[in-house]
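Novice: next one to model:
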Amino acid sequence: MKVSTVAQMRNLDRTASERFGLSEDILMENAGYSVFSFIRKKIGLNDKKFLIFAGTGNNGGDGLVIGRKIFAEGGHIKIFIIGDKERLKGAAKKNYDILLNMGADVEEIVEAINLIEKIRKEIIHADLIIDSIFGTGITREVTGVHKEIIRLINSIGKSVLSVDIPSGINGDTGIVMGDAVRADYTITLGTPKIGNLLYPGFNYSGKLFLSHISFPSSLYDSDELYIAINSPIPLPSRENDSHKGSFGKVLFVAGSSKYLGAPYFSSLSFLKSGGGLSYLATPKSISSLIANKGSEIVVLPQKETKDGCLSLKCAEELINFSKNVDMAVIGPGLSLNKETKRLVIELVREIEKPVLIDGDGITAVSEEIGILKDRKETTIITPHLGEMTRLTDINKEEISKDKINVLKKTTEELNSIIVLKGAHSLVGYTDGRVYINTNGNPGMATAGSGDVLTGTIPAMFGLGLDIKDAVRIGVYIHGLSGDIAAENKGMDGITATDIMEHLPDAMRYYRDNLDELKKIYEIEII
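Specialist: Below is the predicted model of the structure:
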């Protein structure tokens, strides 16, 4: 399912009009009718009272269509126009005039100070609040009467339906513009917007639905839309005459005397996700400890520094060994030892296989970023927000305000596929495509969870997926495993071990229930 920016959505509206003759009036009518139909089916109209807060733009016009439909069907409706009604234009103004001619209860609010108690009573007695104040076009913080109304809606706690996006959420970033409506339902129109899916906007949307408002598929599936929800695809089958080498051989360069969990979780998660042979190059002093805990891992003890970190002297051996594997993973638990960081730089520069860089490996390459640009084979980087700041020299706050564009720019500059980890992780590609992953849960915010991901991604490559698909499906499987763990154990107290141990369950569920997964994690179309 494709996702649009606010500007792309405006272009789709314009194309719908110019190429297909879908005028503003028709699109607004379709938008209002789709929301009205949802209300009629989900809430019902009989003996219900509906309260609409409508702005003076097109989103407000959608709300006026909804009100007109409810009123025409005999429903009890009250509409507050927030702002100067003289600003209503085009189709929105037509629907306003129709409502007045029909005798509907429509009232303008320019200042709320003298109407607060009246508005409060209307909210208290309503069965459903319909929010069509701003839509996706908001670019500055909510102030004045709009802020007062939004806070009042949120404070009373009645059921709320937002049209397109909760008012106060930035449509391109998901950022709260000072204050925003907390909805129980949101019906987004045409295509989902970035702000519908990124946090914190996603958290304000309640249950999210989509109406294509009669757009032809050539619009909402257009190649010009480079963002999409990360959807599952079929995995290659495991043939009866397969052997362990059939499902990938991966070299993990990981671990130090202070960090034993990261190498263990990453290298074993590769096997738990269906991978074939997992080789772990780790300091000699900890190799037997990891081998005893993960006997399925082929441990390659390596020379180490005096403080138990991988030595630069390992470089030649590991570069030669990499020629016999399909992929290398560099970074989990390596530490920030200066010599080890030089080893990372050497390996990333010289290994002529796809390389995944995680954790301390990211910190190392960020100090010599040019080596990524020159690599011929695929490079995958899996930073969390803090590590992304090291790659970009942009602070966390600025990245959070513009994740998609920062990700797009960085993937191109670094010639790398990047997984920006977090709630609704993003997967960015060098051709500009970005996938938003919508599974996973807050219980996965635990030490070692990212190390499990570094094993899951190469496993998808080992199973036979194209490297680009392997990255996003690895992210998907990781989130699914976390969701299964949470369902079985609850979110509180989930550990990396729980996520890893549920990987076989996630793989089985994925293979057996592909269509069902699309229904669970994708937006329902109405």
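Novice: please make it C-alpha for all contacts and neighbour counts, starting now.
Specialist: OK.
Novice: what is the neighbour count of the residue nearest to Leu391 when sequence neighbours are not counted?
Specialist: Excluding the flanking residues, the one nearest Leu391 by C-alpha to C-alpha, 6 or more residues apart in numbering is Ser366, at 5.2 Å. The number of residues packed near Ser366 is 20, by other C-alpha atoms under 10 Å.
Novice: how about this one, so we can line them up?
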Amino acid sequence: MSNANIEELVSKIIPPLSSDYHKGQAGRIGIIGGSKDYTGAPYFAAISALKVGGDLVHVFCTKDASQVIKAYSPELIVHPILDSASFSKEFLEHLPHLHSLVIGPGLGRETSIFDSIRDVIESAKSKDVPIVFDADALFFLNNAPEVIHSYKKAILTPNKIEFGRLYKSVTKNMAEEEYSKAEVQLLAELLGNVTILKKGSVDIISDGVDTLICNEPGSLRRCGGQGDLLCGSLGTFHYWAHRTSINSVNSLDSSLNHSMIAAFGACLLTRRCSYLAFQKFGRSSLTTNMISEIHNAFSGLFH
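Specialist: Below is the predicted model:
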């Protein structure tokens, strides 16, 4: 299947702008992450989910991070409960109101939080909620890959280092330095055909059955935060792709699972944002510049 055909599938999952829609119908996204030392990552992910077109974004962070994240934007709904001893129980009250989850941006690696994350994942799976795993959530999966095994609504977004760790954890072997399509496909297959979006000079997306390459031109700049834009926008695309009201994907007789379509859309968008920002700011490009380009990138790619 050509990239043009996949772009068409992505366009089909995007809900139309309509006066008949009510607030929240285009997506209520949950971002789980944000700690004392890492407040930018959950903000970048959350604001990207909003700017792509989600209606409401909830950020579940630690108490220390909450005021900082609130100060970044009044658009975000911030819950300072991540480091609470009763986080799992408190989160369950919010879960029925969320359409998808992004776990990991700024999460940190405290054992107590990882224990709670395991409970959250199990609860989300029981509700059939699409989940994106990024950053420290991938570190958690190194020691607990079984929690997402065969969950078809899981998308993992590792960079080069994160992929190498997870590949070694699951296969007990070292991956090749550049991580081939075959290795990404193998890891996805061994994890029960979850979707892996391996970030790099080109993005490799596989569910162990199909493998896509996103080589949309991007930027020469490698500033921090671009992965947060990707995972946040993916949180919105992931919900759109799995909405039960969508029939258009099936009408195209596509063999791709919906998570693959969502992942490809988020890759395209992130790369186009990076490209547009780099054309304006060059070496000075920052993720905030990329986020400002979401509207232009989106309207240029999807019709």
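Novice: kindly provide the TM-score of these chains.
Specialist: Here the TM-score for the pair of chains, by TM-score structural alignment, normalised by the length of the second structure, is 0.84; 278 aligned residues with a C-alpha RMSD of 2.3 Å.
Novice: need the counterpart of the residue nearest to Leu391 of the first structure in the second structure.
Specialist: Using TM-score structural alignment, the partner of Ser366 of the first structure in the second structure is Asn142.
Novice: who touches the helix or strand containing its match?
Specialist: Applying DSSP states H and E as the criterion places Asn142 of the second structure in helix 136-143. Helix 136-143 of the second structure is contacted from outside by 103-109, 114, 147, 156, 158, 162, 165-166, 169-170, using C-alpha atoms under 8 Å, 6 or more residues apart in numbering.
Novice: which bit of the first structure covers the very next helix or strand once past it?
Specialist: Going down the chain from helix 136-143 of the second structure, the next helix or strand is strand 154-156, by DSSP H and E. Counting by TM-score structural alignment, strand 154-156 of the second structure pairs with residues 379-381 of the first structure.
Novice: just the strands in the second structure please.
Specialist: 28-32, 56-60, 77-79, 100-103, 131-133, 154-156, 195-198, 203-206, 211-214 (DSSP state E).
Novice: now these as JSON lines including mean neighbour count and distance to Glu122 of the second structure?
Specialist: Conversion of the strands of the second structure to JSON lines gives the following (neighbours: other C-alpha atoms under 10 Å; distance: least, C-alpha to C-alpha, whole Å):
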{"stretch": "strand 28-32", "mean neighbour count": "26", "distance to Glu122 of the second structure": "14"}
{"stretch": "strand 56-60", "mean neighbour count": "24", "distance to Glu122 of the second structure": "17"}
{"stretch": "strand 77-79", "mean neighbour count": "19", "distance to Glu122 of the second structure": "20"}
{"stretch": "strand 100-103", "mean neighbour count": "29", "distance to Glu122 of the second structure": "12"}
{"stretch": "strand 131-133", "mean neighbour count": "27", "distance to Glu122 of the second structure": "11"}
{"stretch": "strand 154-156", "mean neighbour count": "26", "distance to Glu122 of the second structure": "12"}
{"stretch": "strand 195-198", "mean neighbour count": "28", "distance to Glu122 of the second structure": "18"}
{"stretch": "strand 203-206", "mean neighbour count": "27", "distance to Glu122 of the second structure": "23"}
{"stretch": "strand 211-214", "mean neighbour count": "20", "distance to Glu122 of the second structure": "27"}
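Novice: and these as JSON lines, adding distance to Ser251 of the second structure?
Specialist: JSON lines is the format used below for those (distance: least, C-alpha to C-alpha, whole Å):
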{"stretch": "strand 28-32", "distance to Ser251 of the second structure": "26"}
{"stretch": "strand 56-60", "distance to Ser251 of the second structure": "29"}
{"stretch": "strand 77-79", "distance to Ser251 of the second structure": "36"}
{"stretch": "strand 100-103", "distance to Ser251 of the second structure": "24"}
{"stretch": "strand 131-133", "distance to Ser251 of the second structure": "25"}
{"stretch": "strand 154-156", "distance to Ser251 of the second structure": "24"}
{"stretch": "strand 195-198", "distance to Ser251 of the second structure": "22"}
{"stretch": "strand 203-206", "distance to Ser251 of the second structure": "22"}
{"stretch": "strand 211-214", "distance to Ser251 of the second structure": "21"}
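Novice: many thanks, I have nothing further to ask.
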